[in-house]
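Visitor: can't give you the sequence, but here's the structure:
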């Protein structure tokens, strides 16, 4: 479990995103005057006499940074799932080819069903029998 430091609102200097993996986004600095606020420079005004919650705009920006951070991991999860499905489909194909051959199908019939030549089918699956 991640531990967080509790800082009094008046002492908050800014906000940043963080992830369980250790990633931390860049700091969004809290400024003491509305004139010093500049979203393009990661500076946002929040009065010192109230809660130091980040503005909705900063929260949204931090969330977008975090989504960009996890984007590659999400994509890899998709690749992993597709690879697992591909391997399972290959195993099912091997079993059904073996069953078709045992039932008397020719290598030409099997090759045609798979979309390859008779010779390619024979080379791929003849050793399974």
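Guide: Nice, thanks for sending it over. Only a predicted model underlies this, so the values are computations on that prediction, with no experimental measurement involved.

Visitor: for the rest of this, base every contact and every neighbour count on C-alpha atoms.
Guide: OK.

Visitor: which residues sit in contact with residue 9?
Guide: Residue 9 makes contact with 48, 50, 51, 52, according to Cα atoms under 8 Å, 6 or more residues apart in numbering.

Visitor: check it against this one:
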């Protein structure tokens, strides 16, 4: 189980994938997926030679939400974000309570503990609130700034074109819902040096 987010703001192209990882009582974390061993062994370290160091699934004390953060979707992650909230592993399915961050998983399912819709929904909402919500807001701000700058450049070009064909400041101001004086004050600096001088 994982959740993804991709910024839709121009110039702010981030991609994020959030997921659970098992955590042991000493704070060591396993990988978020099984790698090569049976489901009761959790890989905790890539030894670099194609093998892994494992710990027993029965030792898992809980889970944390992590997120691989990519600046560009087609490149490797540039950052790993880790939630401060530990989701405690409980001994029985009747103790499961996602609202209080309590999850149940038998040893063979510790790499994917959320087998209820409530738990998955609660986990995704926490990931969004703690990590993505602020990034999304910054992305919206950056995107709106890019659009504002593009609109200002387009307006500058339009005014330059209008003056180039001889439109008066009165006509330009009227079409832009401003006074002729305001239009002149706003764009006379842009116009100076950009129009060919008549001889």
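Guide: Arrived safely, thanks for sending. This one's a predicted model, so the numbers in the text were calculated from it and none came from an experiment.

Visitor: circling back to that earlier point, want to throw the contacts of residue 9 of structure 1 into a markdown table with secondary structure?
Guide: A markdown table is the format used below for the contacts of residue 9 of structure 1 (DSSP: H, G, I helix; E, B strand; the rest coil):
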| residue | secondary structure |
| --- | --- |
| 48 | coil |
| 50 | coil |
| 51 | coil |
| 52 | coil |
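
Visitor: please point out which of these structure 2 shares.
Guide: Among the contacts of residue 9 of structure 1, the ones still in contact in structure 2 (both residues aligned by TM-score structural alignment, their matches' Cα atoms under 8 Å) are 48, 50, 52.

Visitor: residues in structure 1 matched by the longest helix along structure 2, start to end?
Guide: Determined from DSSP state H, the single longest helix within structure 2 is helix 133-164. The aligned range for helix 133-164 of structure 2 in structure 1 is 71-102, by TM-score structural alignment.

Visitor: show me the strands in structure 1, by range?
Guide: Applying DSSP state E to structure 1 gives strands spanning 14-15, 28-31, 43-45.

Visitor: by contact count, what packs against the shortest one?
Guide: Put plainly, it is strand 14-15 of structure 1. strand 28-31 (3 or more Cα pairs under 8 Å, 6 or more residues apart in numbering; DSSP states H and E).

Visitor: measure how far the strand it packs on is from the centre of its chain, please.
Guide: 30 Å (Cα atoms, centre = their mean, to the nearest Å).

Visitor: buried residues in the longest helix of structure 2?
Guide: Going by neighbour count (16 or more other Cα atoms under 10 Å), the buried part of helix 133-164 of structure 2 is 135, 136, 139, 140, 142, 143, 146, 156, 159, 160, 163.

Visitor: pretty sure residue 63 of structure 1 sits against residue 15.
Guide: No: using Cα atoms under 8 Å, residue 63 of structure 1 makes no contact with residue 15, being 11.6 Å away.

Visitor: who has more neighbours, these two?
Guide: Neighbour comparison, residue 63 of structure 1 and residue 15: the larger count goes to residue 15, with 21 against 16 (by other Cα atoms under 10 Å).

Visitor: alignment lookup: the more buried one to structure 2.
Guide: Under TM-score structural alignment, residue 15 of structure 1 pairs with residue 63 in structure 2.

Visitor: turn the buried residues of helix 133-164 of structure 2 into a markdown table, including distance to residue 46 of structure 2.
Guide: Listed next are these as a markdown table, based on distance: Cα to Cα, whole Å:
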| residue | distance to residue 46 of structure 2 |
| --- | --- |
| 135 | 30 |
| 136 | 33 |
| 139 | 34 |
| 140 | 38 |
| 142 | 38 |
| 143 | 39 |
| 146 | 42 |
| 156 | 56 |
| 159 | 61 |
| 160 | 61 |
| 163 | 66 |
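
Visitor: quick check, nearest of the residues you listed to residue 176 of structure 2?
Guide: residue 159 (9.6 Å; Cα to Cα).
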